[in-house]
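S.K.: Got a predicted model here, sequence first, then my questions.
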Amino acid sequence: MTAAIRGALVLALATLSSSALAQPSVYAHTGAGMFSPAVKGVPERVYVPNGLDNTVSVIDPATYQVIHTFQVANEPQHVVPSHDLKTLYVASDQGQESLTPIDPKTSKPGKPIPTVDPYNLYFTPDGQYGIVVAENKRALNFTDPHTMQVQFSIKVPCRGINHMDFSADGKTLLAACEFSGDLLRIDLAARTVVGKIHVGGMPQDVKLSPDGQVYYVADMMANGVRVISAAGKAPKKVGFVATGKGTHGLYPSRDATRLFISNRGEGTVSVLSFATREVIRRWVIPGGGSPDMGSVSPDGTQLWLSGRYSDVVYVFDTRSGKLTHRIKVGKGPHGLTYFPQPGRYSLGHTDNYR
């Protein structure tokens, strides 16, 4: 059997499995057109935090043009939708550390909220707390989701905590520690770390599978995704899928059949089938690039990614895998967010809805 035929069969299997995956899927409410009433009247915009010139570029995805740029505090890392989908927050973790709110109806920033070490921001599934990922302080600071005032903190036994995702029942989360190569399981009700595993490498983005059985963890040094069981207290390795150099960001397709994986170190995107846990496609940026973080478009036909070391935003057609646009932005673009998105609520980061 040729590689081309084998790839076609795998893709066919993924397509045939889509209806089976969709019913029990944790992403059942994030299909194309499944918008919350909370985002009614919100124009579609793409927000790009430029970490090296301390700005946010706002792109109109209909024209692929930057329509607005504004200044924020030093080193903006991610633009994060709030749990209730009414506000976006720019997380800046250097100098005057803060979360800058953005009104998504106007794309205008508000007054920055002083916040300790906000590398990233998540929200508990029940919406009770925001979770400020204080990477340098080795802590998760649980806050009021509106005022961002700290309610309590969980110290973590690792270095470089940065990304996470939540279990299907919303009771636990799996967090990646980039600099020590560890994964942590945290019980939200008990407010404690209940499990830890050292995987080595440099774990990055974390994404739960549609059936809720495993987590996929991008590993930038291992050049692939680690497959981690979602069951039990201690995280357990159950597999590994090689994808490409500098594996970084993870984004489910709108129909929850595929996982788009950015390979920052080689300028490619790998497409993994959730049904088979195999890579079925590989998209290449002509001339190379540095695809980092981003979002799938609301209709599922595009994947938008920041070009971390290229000072551009990439737009891919998810049907053909072709790069359709490069959009010039500021210096060092990082945690890009396309908003609004389908879903009942946001769990934070750049593309994490349920």
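M.R.: Good, I have the coordinates.
S.K.: Please make it C-alpha for all contacts and neighbour counts, starting now.
M.R.: Noted.
S.K.: Distance-wise, check residue 295 relative to residue 184.
M.R.: Between residue 295 and residue 184 the computed distance is 25 Å (C-alpha to C-alpha, to the nearest Å).
S.K.: what about the helices in this structure?
M.R.: 3-16, 18-22 (DSSP state H).
S.K.: In contact with residue 253, which residues?
M.R.: Taking C-alpha atoms under 8 Å, 6 or more residues apart in numbering, we find residue 253 in contact with 259-260, 296, 300.
S.K.: correction: residue 262
M.R.: 247-250, 268-270, 291-293.
S.K.: One more pass at 6 Å, please.
M.R.: Residues near residue 262 by C-alpha atoms under 6 Å, 6 or more residues apart in numbering: 247-249, 269, 291.
S.K.: how close does residue 314 sit to residue 54?
M.R.: Taking C-alpha to C-alpha, one finds residue 314 at 20 Å from residue 54.
S.K.: Just say which of the helices of the chain is most tucked in.
M.R.: Using mean count of other C-alpha atoms under 10 Å, the stretch among the helices of the chain with the largest mean neighbour count is helix 18-22, at a mean of 17.
S.K.: Centre of the chain to stretch 77-96, how far?
M.R.: The chain centroid and the centroid of stretch 77-96 are separated by 13 Å, computed with C-alpha atoms, centre = their mean, to the nearest Å.
S.K.: Presented hereafter is structure B, for comparison with structure A:
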Amino acid sequence: MFKFRFKLLLASSLALALNVALAAPVGTVYTANERDSSISQVRLDTGVVKTLTLNIAPHNLQISADGRWLLVVGMPAHAEHQTGAISAGELLVFSTAALDKPAFSLPAGQHPAHVVTDLSGQRAFVSDSAANLVRVFDLQARTQLGTVKTGSFPHGLRLSPDGKKLYVANMRSGSVSVIDTATLKETAQIAVGNGPVQVGFAPDGRQAYVSLSAENKLGIIDTETQRLIGKVAVGRTPIQMYATADGRQVYVANQGSSSQPDDRVSVVDPQTLSVVATLDTGKGAHGVAISSDGAYVFVSNIEAGTFSVIDTASRTVVASHKVGAGPNGISYQVPE
């Protein structure tokens, strides 16, 4: 059953008080609301929020590289995401032109965690934490192409800027798997530290980043040597991160715990390996996405049920949007 809920929030209630005039962000943000089994779509120019109830509890979502699809992964609505439940998870694929119901769905293993597409938007990669592998799907043929073995309990994954490598954070083996997207083979495992949750890349692809949730640090990886070259202390339980378009800043969301949520985003300079700013967003800062021009960063706040909008030029939180309960994954779509 797929049901829509609509909310229209006035811009004045969304925007935070500012002393300077800022250009309003445009485009659309989507959140995966795991705690009430829904996804939310927010039009940034109007503040209109559309929430769709799903038959899964979505943990992550992603707009395809070509902008055609919204991909959502999760477990059945009453399964336990954290335990690798026996019930099969699903990959739901929505047309971004018609969000009322999925265009199609595919079985995605016992514990699908994250999803990304290749640069063409034709193939999808889904981490299956319970099976210690990444599943590869052909979206045009609507079928699974194969699987790639990883380390233990793969979670977050992201594609390199040139599309040739897929990096996967293996939470229980303290490593990052490097997958060749042409051969669909794991070519390396990089030892990084304790509790890697998600990865990211510098825009030029020379560095990769990994959140070390059990160390409260961001790891920096040299992608040419495939070695960890440094760590930066951030907030409590860092989860996701994203680099700005110029590569000078990496925004890291610090979630904390459910009983003691963190509500901060650390802004890291990857060259000096230092935190240059700390911003207050909302309780349980988790997911991170960025606008196509790099002007805004979007952070989902799992305990607050919101996402925050950060202006990267001023390093200021400029707006907050209410979405469904427990927003985890977050993705940005450019204006139509």
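M.R.: Good, I have the coordinates. Treat the numbers as computed from the prediction; the structure is a model and nothing was measured.
S.K.: Please convert the helices of structure 1 to JSON lines, extending it with distance to residue 279 of structure 1.
M.R.: Formatted as JSON lines, the helices of structure 1 follow (distance: least, C-alpha to C-alpha, whole Å):
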{"stretch": "helix 3-16", "distance to residue 279 of structure 1": "9"}
{"stretch": "helix 18-22", "distance to residue 279 of structure 1": "16"}
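S.K.: and of those helices, who's closest to residue 89 of structure 1?
M.R.: helix 18-22 (30.2 Å; C-alpha to C-alpha).
S.K.: which residues in structure 2 does the closest one align to?
M.R.: With TM-score structural alignment applied, helix 18-22 of structure 1 matches no range in structure 2.
S.K.: name the helices or strands packed onto that helix?
M.R.: Judged by 3 or more C-alpha pairs under 6 Å, 6 or more residues apart in numbering; DSSP states H and E, helix 18-22 of structure 1 is in contact with no other helix or strand.
S.K.: Tell me how far residue 230 of structure 2 lies from residue 159 of structure 2.
M.R.: Taken as C-alpha to C-alpha, the span from residue 230 of structure 2 to residue 159 of structure 2 is 21 Å.
S.K.: Between these two, which is the more surrounded one?
M.R.: Just comparing residue 230 of structure 2 and residue 159: by other C-alpha atoms under 10 Å the higher neighbour count belongs to residue 159, 23 against 15.
S.K.: ok, the more buried one touching residue 166?
M.R.: Yes. Residue 159 of structure 2 lies in contact with residue 166 (C-alpha atoms under 6 Å); the separation is 4.6 Å.
S.K.: need the strands for the stretch 51-200 of structure 2, in chain order.
M.R.: Listed in chain order, the strands of the stretch 51-200 of structure 2 (DSSP state E, counting those that start in this stretch) span 56-63, 69-76, 90-95, 104-107, 112-117, 123-128, 133-138, 143-149, 154-159, 165-170, 175-180, 185-191, 196-201.
S.K.: Same list (the ones you listed) but as JSON lines, adding distance to residue 302 of structure 2.
M.R.: Formatted as JSON lines, the strands of the stretch 51-200 of structure 2 follow (distance: least, C-alpha to C-alpha, whole Å):
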{"stretch": "strand 56-63", "distance to residue 302 of structure 2": "11"}
{"stretch": "strand 69-76", "distance to residue 302 of structure 2": "16"}
{"stretch": "strand 90-95", "distance to residue 302 of structure 2": "21"}
{"stretch": "strand 104-107", "distance to residue 302 of structure 2": "26"}
{"stretch": "strand 112-117", "distance to residue 302 of structure 2": "16"}
{"stretch": "strand 123-128", "distance to residue 302 of structure 2": "21"}
{"stretch": "strand 133-138", "distance to residue 302 of structure 2": "25"}
{"stretch": "strand 143-149", "distance to residue 302 of structure 2": "30"}
{"stretch": "strand 154-159", "distance to residue 302 of structure 2": "16"}
{"stretch": "strand 165-170", "distance to residue 302 of structure 2": "20"}
{"stretch": "strand 175-180", "distance to residue 302 of structure 2": "25"}
{"stretch": "strand 185-191", "distance to residue 302 of structure 2": "29"}
{"stretch": "strand 196-201", "distance to residue 302 of structure 2": "16"}
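S.K.: Which position in structure 2 pairs with residue 102 of structure 1?
M.R.: Matched by TM-score structural alignment, residue 102 of structure 1 corresponds to residue 94 in structure 2.
S.K.: From what I see, its match and residue 103 are in contact.
M.R.: Yes. Judged on C-alpha under 6 Å, residue 94 of structure 2 makes contact with residue 103 at a distance of 5.1 Å.
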